[in-house]
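Asker: sequence and predicted model, in that order:
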Amino acid sequence: MASSGATTLRQQRLGFELRKLRENAGLSSTAAAALVGVNQGHMSRIEAGRYAVSAERVRAFARAYACTDQSLIDALAGMTGRRTRGWWEEYRDILPPNMLDLAETEHHATAMRIASVIHIPGLLQTADHARVLASNVVPPLTPPDVEHRVSYRIKRQAVVYGQRAIPLTAIVHEAALRMGFGGPAVARAQHRHLIEASTRENVSVLVIPFGAGTFPGSGQSIVYCSEVVPQLDTVQLDTYHGSEFLDAHAQLVKYQKVLDLMEACAISPAKSRDLIARIEKET
C-alpha cells in the first residue's frame, strides 16, 4: 500500500464509499482497521483517498462490513490501485484540478446525459467554438493557456468519438444555438458539427425550443455521468468558481428527475436536427 501522489476525485470517491460501507456496518474506524489488519493512520488515509488500496483489500473491507452487493464490490475493486495516468495528467500543472477531475470522471463513465442552455456542451464543441469561449474568461488567459484549454476540451471528446465511445444524450436549448459565439462562420461550423454528431449511433441531440417555455434546470449546465453501478454515478455542475461534483443519493435522484423533465420538453432527434439546420441557414 503506497501513497498515490496528487489525490483525484475518483480516489476520494473510493475512500468515501468505503467509509460509507463501514458506517452502514456500525463499525468505528478503529474497529474496522483491526478487522482488516491495517493501522488507524492507514485507515484514515484510505478513507480520505490519500492512499492507494488494492482490490483484495477492498474485498476484505466488504467482507468485514458484511456487504453482499457484489456488483458494488466489483465496481469499487475496479477503482483501486495507483492512479491511472490518463491523458489528462499532462495538464496537471497547467489546468485547475477540477477540470482534470471532470475528464477522469467522463473517462470512466458508462453513459452520459448533458443539459445546457447557453452553451453548446463541451463534448460537442468545435475547436474554434471552444477557443472563443476560452478567450473570454475572467480573468483573461494568455494565448498559450487558451490553446491548452482548447486541446484539453478536444481530447475529452474521445468518450464520444473514440474506440470506447459511450452513449451520450445532449439536451441543448435553442438559445445556445442562436448565441453566435465567434461570428457567423464559427457558428455555422458549430451547427454543422452538431448535426453530424447527432447522426452517430451513440449520440442523441435533443433541442428545447423557445416555445417550450420554462422548465426545471434552466439556470445551469448539468453533466450526469453514469457508472457501472448507479451508486457511483456523479453529477457535475458548472459554477462561476469552477466545477461542483455531487454524488449523494438524493442529489443524484434530483438531477435524474431534472434531466427527465428537460428531455420531456425537447423535440425529437429528427426535429432537433431540422431546427439546427434551419438556424444554421439563418446565421
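Answerer: Thanks, I have it.
Asker: switch to C-alpha atoms for all contacts and neighbour counts from now on
Answerer: Will do.
Asker: so where do the helices sit in the stretch 101-250 of the chain?
Answerer: Taking DSSP state H, counting those that start in this stretch, the helices of the stretch 101-250 of the chain run over residues 127-134, 143-156, 158-161, 174-178, 184-198, 249-265.
Asker: which residues sit against the fifth one?
Answerer: Counting contacts by Cα atoms under 8 Å, 6 or more residues apart in numbering, the residues outside helix 184-198 that touch it are 124-126, 128-129, 177, 180-181, 203-205, 269, 273, 276-277, 279-281, 283.
Asker: let's see that with 6 Å instead.
Answerer: 126, 180, 204-205, 273, 280, 283 (Cα atoms under 6 Å, 6 or more residues apart in numbering).
Asker: same check, this time on the second one
Answerer: Among residues not part of helix 143-156, those counted as contacts by Cα under 6 Å, 6+ apart are 130-131, 134.
Asker: got it, and the fourth one?
Answerer: Applying Cα under 6 Å, 6+ apart, the contact partners of helix 174-178 are 117-120, 208-209.
Asker: would you turn those into JSON lines with neighbour count?
Answerer: Listed next are the contacts of helix 174-178 as JSON lines, based on neighbours: other Cα atoms under 10 Å:
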{"residue": "V117", "neighbour count": "21"}
{"residue": "I118", "neighbour count": "18"}
{"residue": "H119", "neighbour count": "20"}
{"residue": "I120", "neighbour count": "26"}
{"residue": "I208", "neighbour count": "25"}
{"residue": "P209", "neighbour count": "17"}
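Asker: just the closest of those to A165, please.
Answerer: I120 (19.2 Å; Cα to Cα).
Asker: quick one: stretch 102-116 to chain centroid distance?
Answerer: Remark: stretch 102-116 is offset 3 Å from the chain centroid, using Cα atoms, centre = their mean, to the nearest Å.
Asker: go on, stretch 274-283?
Answerer: Offset of stretch 274-283 from its chain centre (Cα atoms, centre = their mean): 29 Å.
Asker: got another, please set it beside the one above:
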Amino acid sequence: MTSAPPPTGRRQRLGSELRKLRERAGLTATEAATCIGGNQARISNIEAGRYGVSADRVRTLASHYGCTDKELVEALAAMTGERKRQWWEEYRDILPAPLLDLAEVEHHAHHLRGAITGHVPGLLQTPEHAREIFRHAVRTLTPPDVEHRVSFRIKRQAVLFREDPVPYQVVIHEAALRIQVGGPAVHRSQLDHLLSMSELDHISVQVIPFEAGAFPGSGQSIYYAAGPVPQLDTVHLDQTHGLAFIDGAEPLSEYRVLFERMAAVALTPSQTREFIGKIAATS
C-alpha cells in the first residue's frame, strides 16, 4: 500500500488560514464540521493540511465562520483543487521539504521582495556563484548534494523568466557585491549577470552603499512573497538551523515597513546599475 504524499506548504497554509477563521468565530472543530457533514477529525485534518478541501467547502466554512472578506475567501478558494505534480516534486526525497515549500511559495507569489545584506540573492545568482556558496555552507555537503542544490536554485529562477514573470524588487548591501565568491572570474561574471538582470522591466535592484552607514534592518535578510491578499503574504527567513516561514499578521506588517525603510536608504535602480558597473570594472 502506497503512503499518501506529504502535505505541501500551500495546503498547510490553507488549513492554517481556515483554522484562524474558525478560532476567530469561537467555534470548535466539532461545531465547524456540522456545516460540511463531517466530524472533528476531518476538520482537524483539513486544518493540518493532511486532507484536501474543495473551493465550495472553503466558501461554506468561511460563511459558517462569519467571514465577510470576499477577497480573502476567494483567494483561499483558489488555493484548493487537485494537487498537480510540479517540477520541485522531483527533489522531494533529495532536499529538505522547506526548500520545496519555498519554490511553491515563489511559484504562486504575486510579487517578491528581498533585502539581502551578506550575499547576492539566490534568484539572481549564476550557477558558478551558487556552487561556491553551497560548497561553503554551514553543514558540509557532498559533491552530489551541492549539485542538487545548484540545479534546484537555478530552476527556481524560472519564475523570473516565464510568460507572466513575477515582479521582483531586491535591496542588496555593497558588502555582498565586494565579496569575491569563487575568485575574480566567477565574481566578475556574477556582477555582469546582476547588471543584466537589473535591466529587465520586472526586476528592480537597489544597493545600499557602505557610505550609507547604519541602516534599518542592518545584518538581516528578508525574503517577502506577496499573496493575492495581504493576509496570505509570507516572509521566508534563511537561518543557520534551517528555513522558517512567517505568516502572522503583526510580523508581516513589521517586515513590510522594514523593507520600505531599507529601500528608502538604498540607491535608485539607475544609480545602482552605475554603481555595480564601477565595481565590475575594477574586479
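Answerer: Great, that's in hand. Since the structure is predicted, the reported quantities are computational estimates derived from the model, not experimental observations.
Asker: can I get the helices of the stretch 101-250 of the first structure in CSV with mean neighbour count and distance to H108 of the first structure?
Answerer: Output for the helices of the stretch 101-250 of the first structure, formatted as CSV (neighbours: other Cα atoms under 10 Å; distance: least, Cα to Cα, whole Å):
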stretch, mean neighbour count, distance to H108 of the first structure
helix 127-134, 19, 23
helix 143-156, 17, 12
helix 158-161, 19, 9
helix 174-178, 20, 27
helix 184-198, 19, 21
helix 249-265, 16, 17
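Asker: got a markdown table for those helices, with distance to H107 of the first structure too?
Answerer: What follows is the helices of the stretch 101-250 of the first structure, written out as a markdown table (distance: least, Cα to Cα, whole Å):
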| stretch | distance to H107 of the first structure |
| --- | --- |
| helix 127-134 | 20 |
| helix 143-156 | 8 |
| helix 158-161 | 6 |
| helix 174-178 | 25 |
| helix 184-198 | 19 |
| helix 249-265 | 19 |
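Asker: so which of those is nearest A34 of the first structure?
Answerer: helix 249-265 (29.4 Å).
Asker: return the set of buried residues in stretch 159-171 of the first structure.
Answerer: 159-161, 165-171 (16 or more other Cα atoms under 10 Å).
Asker: oh sorry, the question was meant for stretch 48-68 of the second structure
Answerer: Buried positions in stretch 48-68 of the second structure, judged by neighbour count with 16+ other Cα under 10 Å: 48-53, 55, 58-59, 61-65, 67.
Asker: next one: stretch 86-98 of the first structure
Answerer: Applying 16+ other Cα under 10 Å to stretch 86-98 of the first structure flags 88, 95, 97 as buried.
Asker: what's that stretch in contact with?
Answerer: Contacts for stretch 86-98 of the first structure (Cα under 6 Å, 6+ apart): L100.
Asker: again, 7 Å this time
Answerer: Stretch 86-98 of the first structure has contacts (Cα atoms under 7 Å, 6 or more residues apart in numbering) with 100, 103, 243.
Asker: tell me where the first structure has strands.
Answerer: Applying DSSP state E to the first structure gives strands spanning 111-116, 168-173, 203-208, 222-226, 234-239, 242-246.
Asker: okay, those strands in a markdown table with distance to R83 of the first structure next?
Answerer: As requested, these are arranged in a markdown table below (distance: least, Cα to Cα, whole Å):
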| stretch | distance to R83 of the first structure |
| --- | --- |
| strand 111-116 | 22 |
| strand 168-173 | 26 |
| strand 203-208 | 29 |
| strand 222-226 | 19 |
| strand 234-239 | 19 |
| strand 242-246 | 19 |
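Asker: what does F210 of the first structure align to in the second structure?
Answerer: Applying TM-score structural alignment, one finds that F210 of the first structure aligns to F210 in the second structure.
Asker: measure the residue nearest to that match when sequence neighbours are not counted to T28 of the second structure for me?
Answerer: Once flanking residues are discounted, F210 of the second structure sits nearest to E174: 6.1 Å by Cα to Cα, 6 or more residues apart in numbering. Distance of E174 of the second structure to T28 of the second structure, computed by Cα to Cα, to the nearest Å: 52 Å.
Asker: swap in E260 of the second structure?
Answerer: E260 of the second structure sits 39 Å away from T28 of the second structure, going by Cα to Cα.
Asker: returning to what we had before: of all the buried residues of stretch 48-68 of the second structure, which comes closest to A33 of the second structure?
Answerer: Distances from A33 of the second structure to the buried residues of stretch 48-68 of the second structure, taken by Cα to Cα, are shortest for L61, at 8.7 Å.
Asker: aligned partner of the closest one in the first structure?
Answerer: Aligned partner of L61 of the second structure by TM-score structural alignment: F61.
Asker: that match: what's it in contact with?
Answerer: By Cα under 7 Å, 6+ apart, the residues touching F61 of the first structure are V36.
Asker: can you check the one 10 residues further on too?
Answerer: Shown in contact with S71 of the first structure (Cα under 7 Å, 6+ apart): V229.
Asker: how close does it get to Q231 of the first structure?
Answerer: Taking Cα to Cα, one finds S71 of the first structure at 10 Å from Q231 of the first structure.
Asker: same thing with S28 of the first structure?
Answerer: Distance from S28 of the first structure to Q231 of the first structure, counting by Cα to Cα: 22 Å.
Asker: do the same with Q157 of the first structure
Answerer: Using Cα to Cα, one obtains 25 Å as the distance from Q157 of the first structure to Q231 of the first structure.
Asker: looking at these two, which one has more neighbours?
Answerer: Q157 (18 against 15; other Cα atoms under 10 Å).
Asker: if I look at that one, how far off is L168 of the first structure?
Answerer: Q157 of the first structure sits 11 Å away from L168 of the first structure, going by Cα to Cα.
Asker: mind listing what the closest residue to L18 of the first structure other than its chain neighbours touches?
Answerer: Leaving out its chain neighbours, the residue that sits closest to L18 of the first structure by Cα to Cα, 6+ apart is E47, at 6.4 Å. Residues in contact with E47 of the first structure (Cα under 7 Å, 6+ apart) are 15-16, 18-19.
Asker: how about the closest residue to A6 of the first structure other than its chain neighbours, what does it touch?
Answerer: Closest residue to A6 of the first structure apart from its sequence neighbours, by Cα to Cα, 6+ apart: R50 at 8.0 Å. Counting by Cα under 7 Å, 6+ apart, R50 of the first structure makes contact with 3-4, 7.
Asker: which of these does the second structure keep?
Answerer: Counting by both residues aligned by TM-score structural alignment, their matches' Cα atoms under 7 Å, the second structure reproduces these contacts from the contacts of R50 of the first structure: T7.
Asker: mind checking how far the aligned partner of P6 of the second structure in the first structure is from Y51 of the first structure?
Answerer: In the first structure, P6 of the second structure lines up with A6, judged by TM-score structural alignment. Per Cα to Cα, A6 of the first structure is found 10 Å from Y51 of the first structure.
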